[in-house]
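**Q** Take this sequence and fold it.
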Amino acid sequence: MNSKTAKESFIVMTELVLPNDTNVFGNLMGGRLMYWMDIASALAAGKHCNSPVVTASVDNISFESSIKLGNVVHIEAKVTRAFNSSMEVHMKVWGEDTVQQYRYKSNEAYYTFVALDPNRRPKPVPQLIPETEEEQKLFEGALRRRQLRLILGGKMKPHDAAELKALFAGE
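**A** Purely as a prediction, here's the structure:
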């Protein structure tokens, strides 16, 4: 199985914020944005492994700036690291006011996906080759984020998380 680069999985998904997407304050509802982010990150993961994928986890999503009715949402997604059958996808979300002509960061997040074979069982995925300095930083941090996800999900004991222990113990 050939390795792939992060840019090979890169996608941009664009949506217009309509009245049905907003809350009573005229802001994009967080749940609607999370739905769009799930689609965008699934597209990036599927592009990386050339197979169907399912969402395994969603990391913390912090909203920096609200996105208003009539603004445009741009979701940039790409795979940051591939493990055995899972892939971490990083997303940056931008709002764009097309009338005032400016773009602003709304949030970023990490989603994890598992690739599936035709029998809906996990299947191996191509490894990822980071090329840029930012990709290398995201790649290196992915192992710590994965260990934290596994601990929080009850699939790993904290004392087995060597990468996390090294971060806190200064090893």
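**Q** When you work out contacts or count neighbours from here on, use the C-alpha atoms and nothing else.
**A** OK.
**Q** neighbours around Phe113, how many?
**A** 25 (other C-alpha atoms under 10 Å).
**Q** again, but for Asn50
**A** Asn50 has 14 nearby residues by other C-alpha under 10 Å.
**Q** What of the one 5 residues further on?
**A** Under the neighbour criterion other C-alpha under 10 Å, Thr55 is assigned a count of 17.
**Q** Same question for Trp36.
**A** Neighbour tally, Trp36, other C-alpha under 10 Å: 18.
**Q** Here is a second sequence; please produce its structure as well for comparison:
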Amino acid sequence: MNGKTPAESKAFLTDLVLPPDTNYHGTIFGGNVMAYIDKVASIVAMRHARKMIVTASSDSLDFISPINSGEAICLEGFITYTRNTSMEIYVKVEAENLLTGERRLTATSYLTFVALDDQGKPISVPPVIPETEEEKWHYNGAEERFEQRKKRRLERKERQNK
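**A** Now for the predicted structure:
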């Protein structure tokens, strides 16, 4: 199976944050940000695999700063690593002041997706060929993040069986 670059499946999403999208602080609900992240990451995973996918895990979601009503939420997602049937996706979230053009980092997240065949069974995905320094940095740390996910799942399983 031929590899694919992250640029081949990269996804962007921009939306305006309006008052109904916000909490009593006037900032976007965290759950709304999570939904945007999952949506962008799903697009990346489907573009990379060209198969149906399911979200297997959301390893991390780090909120760095809030997004205010009236600002734009800007998301960028790209694939960082694959194993046989799974894909790790990184999503960066920024806020943009539409009057000044100023942008600031507001959240980052890693998610894992599994590609499925027509019967809903896991299916192989193309490997990733990182090109940029940022892509290589994420790629080089992916195996460690995979091991952490595996350890966390095992610990939870063992704890549940006690």
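**Q** Strands of structure 1, start to end?
**A** Applying DSSP state E to structure 1 gives strands spanning 4-5, 11-16, 53-58, 62-63, 72-82, 86-97, 102-115, 128-129.
**Q** Can you tell me which of those is most buried?
**A** strand 72-82 (a mean of 26; mean count of other C-alpha atoms under 10 Å).
**Q** average offset between it and structure 2?
**A** Following superposition, strand 72-82 of structure 1 is found to deviate from structure 2 by 0.5 Å on average (mean C-alpha distance after the TM-score superposition for structure 1).
**Q** For that strand, which helices and strands make contact with it?
**A** strand 11-16, helix 30-49, strand 86-97, strand 128-129, helix 133-152 (3 or more C-alpha pairs under 8 Å, 6 or more residues apart in numbering; DSSP states H and E).
**Q** out of the ones you listed, nearest to Glu163 of structure 1?
**A** In terms of C-alpha to C-alpha, the element of these nearest to Glu163 of structure 1 is helix 133-152, at 5.6 Å.
**Q** wait, what's in contact with Arg81 of structure 1?
**A** Met87, Glu88, Val89, Gln127, Leu128, Leu138, Phe139, Ala142 (C-alpha atoms under 8 Å, 6 or more residues apart in numbering).
**Q** ok so, going back, would JSON lines of the helices and strands packed on strand 72-82 of structure 1 with distance to Lys78 of structure 1 be doable?
**A** Converted to JSON lines, those look like this (distance: least, C-alpha to C-alpha, whole Å):
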{"stretch": "strand 11-16", "distance to Lys78 of structure 1": "7"}
{"stretch": "helix 30-49", "distance to Lys78 of structure 1": "5"}
{"stretch": "strand 86-97", "distance to Lys78 of structure 1": "5"}
{"stretch": "strand 128-129", "distance to Lys78 of structure 1": "11"}
{"stretch": "helix 133-152", "distance to Lys78 of structure 1": "10"}
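**Q** which stretch among the ones you listed comes nearest Asn107 of structure 1?
**A** Taking those one by one with C-alpha to C-alpha, strand 86-97 is closest: 5.2 Å.
**Q** Pick the one among the contacts of Arg81 of structure 1 closest to Gly31 of structure 1.
**A** Closest to Gly31 of structure 1, out of all of the contacts of Arg81 of structure 1 and judged by C-alpha to C-alpha, is Val89, at 18.6 Å.
**Q** What is the equivalent residue in structure 2 for His48 of structure 1?
**A** Taking TM-score structural alignment, His48 of structure 1 has His48 as its aligned residue in structure 2.
**Q** The closest residue to its match other than its chain neighbours and Lys136 of structure 2: what is the separation?
**A** Distances taken as C-alpha to C-alpha, 6 or more residues apart in numbering place Ser9 nearest to His48 of structure 2, at 5.3 Å, with adjacent residues excluded. In this view, Ser9 of structure 2 and Lys136 of structure 2 are 16 Å apart by C-alpha to C-alpha, to the nearest Å.
**Q** number of nearby residues for Glu135 of structure 2?
**A** Glu135 of structure 2: 20 neighbours (other C-alpha under 10 Å).
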